[in-house]
Structures are given as structure tokens and as C-alpha cells.
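[1] coordinates for the following, if possible.
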Amino acid sequence: MSAKFEIFHGKNDEFYFRLKASNGQIILASEGYTTKANCQNGIKSVKAHAGDAKHFEKKVTSNSKFCFNLKSSNGQVIGTSQTYTTEQSRDAGITSVSHNAPDAAVVDLTAHTA
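    Now for the predicted structure:
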């Protein structure tokens, strides 16, 4: 299995995407979008920005865990990572997004719904 973006409907009826690594682990997730087209544009933005380290914001949570955001050129967050226990694992997550996102296929899990 290779890396892929999945578009899906949330319980709040908004559209979301998640980037899964080849092992099936979610390495980046979006906020909700009101339309599928906006969600697809979010994926395009991830693909465009993931290859440049300056777009990754490394963060430490209040309980001393590690995560990151991927930001667009205008500073808007377009994807957020899971929480990691070490800086090294967070940095490996960034590397994974950088390598996987640009060529990842997009799977629309909402295609069978109205």
C-alpha cells in the first residue's frame, strides 16, 4: 500500500481529509470544510507546501507531547499531526509527510454518498 489522502464526511456533515502513510498510519489530518471542493483544495495545498520545511510548525503541547502543523504560504494551518511522545518521532512524522504528500493518491470515501 502506498501513501494516500482520504476524503471523508465527519459527523458534523463537514468534509475532512487525512493523509495515511504506506503502513496505514494517519500522519496528517485537516480541519473541517463545508464543501468537498474546498477539501480538495486543502489537499492540493498540502501537496504544494509539504516539500518545504519552512511550512512546518513544530509544537509542544501543554502536557509535554510533540506535534506539528503544516501551514500554507499565508500562514493558515492546512493540516495537523497526531501527538508524539518524542521530538524525534515528531520530526520523523514531518519527514514522512514531506516525502509522501506530493505524490499521494486521493481516495474519495464520500463518492458513494449523496
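[2] every contact and neighbour count from this point should use C-alpha atoms.
    Fine.
[3] just confirm residue 68 is within a helix.
    No - note on residue 68: no helix contains this position according to DSSP: H, G, I helix; E, B strand; the rest coil, which reports strand.
[4] another for comparison:
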Amino acid sequence: MISKRSNGEFQFVLKAGNGEPILSSEGYKAKPSCINGIESVRTNSQNDARYERKTSSSERPYFVLKAANGEIVGTSELYSSNGALEKGVASVRLNAPTAAVDDPTA
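    Below is the predicted model of the structure:
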């Protein structure tokens, strides 16, 4: 889903089949850049090397998905365990390639 932030930037959120958000983008100044970010997630989601597993300052696991150039294209939520994080990665892999793009900003 594409949304517009209060500062005018565009952002996308990838949702799982149950409607829960599993990956959020940075803010993009232009909508075409946001759409390119969505395509980058579709492409890079299938490559495990593009996922970087991290730990937050509150010691909770999360991951970022990177493009081939090393730029972060999406960040996950904070998880309660590494097992939950891996389920999140699996959900991105499953949902990203065929996710419909809901664009209420159009």
C-alpha cells in the first residue's frame, strides 16, 4: 500500500496475507521513486543475501531488505524472537512478488 506522509513524502508498506504490515519503506520525495522501491522489494525479496538481520537498541530482532547496491529498501517491525523474525522474512518472500499495489494517493 502506498501512502503519503504529512511531510509530503510517499511510503509503501508490504502486508502479509492477514493484513499485518511486514515491511515498510523509507520516505520518497517522488511517487515514481516509491514505485521503483516496490519493484526493488519484489526483485530482492527472493535473495536471502539481501536480508540483514539486526538487533534494536531494546534487544529486539528485526531485519532490513537491501537492494543489490546495498541501499535499504524496507525495514521490518520489531520481533519478539529470532524465530518470529525468520517467519517475517518468509512472509516477505511469499508475499512480495505478487502483492497488489493499493494506491489511495492516485
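[5] could you get me the TM-score between them?
    Once superposed, the chains reach a TM-score of 0.98 (TM-score structural alignment, normalised by the length of structure 2), with 106 aligned residues with a CA RMSD of 0.6 Å.
[6] ok so residue 41 of structure 1 is a helix residue?
    Yes - when three-state DSSP is applied, residue 41 of structure 1 is found to be in a helix.
[7] what do we get in structure 2 for it?
    Correspondence of residue 41 of structure 1 to structure 2, assessed by TM-score structural alignment: residue 36.
[8] and its match, what does it touch?
    Taking CA atoms under 8 Å, 6 or more residues apart in numbering as the definition of contact, residue 36 of structure 2 has no neighbours.
[9] counterpart of residue 49 of structure 2 over in structure 1?
    Residue 49 of structure 2 maps onto residue 54 of structure 1 when the alignment is built from TM-score structural alignment.
[10] separation between that match and residue 70 of structure 1?
    9 Å (CA to CA, to the nearest Å).
[11] look at the two and report which has more neighbours.
    Neighbours per residue, other CA atoms under 10 Å: of residue 54 of structure 1 and residue 70, the larger number sits with residue 70, 29 against 12.
[12] contact partners for that one?
    Under the criterion of CA under 8 Å, 6+ apart, the neighbours of residue 70 of structure 1 are 46, 49, 50, 55, 56, 57, 77, 78, 79, 80.
[13] aligned partner of it in structure 2?
    Under the alignment by TM-score structural alignment, residue 70 of structure 1 pairs with residue 65 in structure 2.
[14] check residue 23 of structure 1 too.
    So, by TM-score structural alignment, residue 23 of structure 1 is matched to residue 18.
[15] for structure 1, what spans make up the helices?
    The residue ranges that make up the helices of structure 1, judged by DSSP state H, are 36-49, 87-100.
[16] residue 65 of structure 1: which of these is closest?
    Distance to residue 65 of structure 1, taken as CA to CA, is lowest for helix 87-100 among the helices of structure 1, at 8.2 Å.
[17] with that, I have no additional questions.
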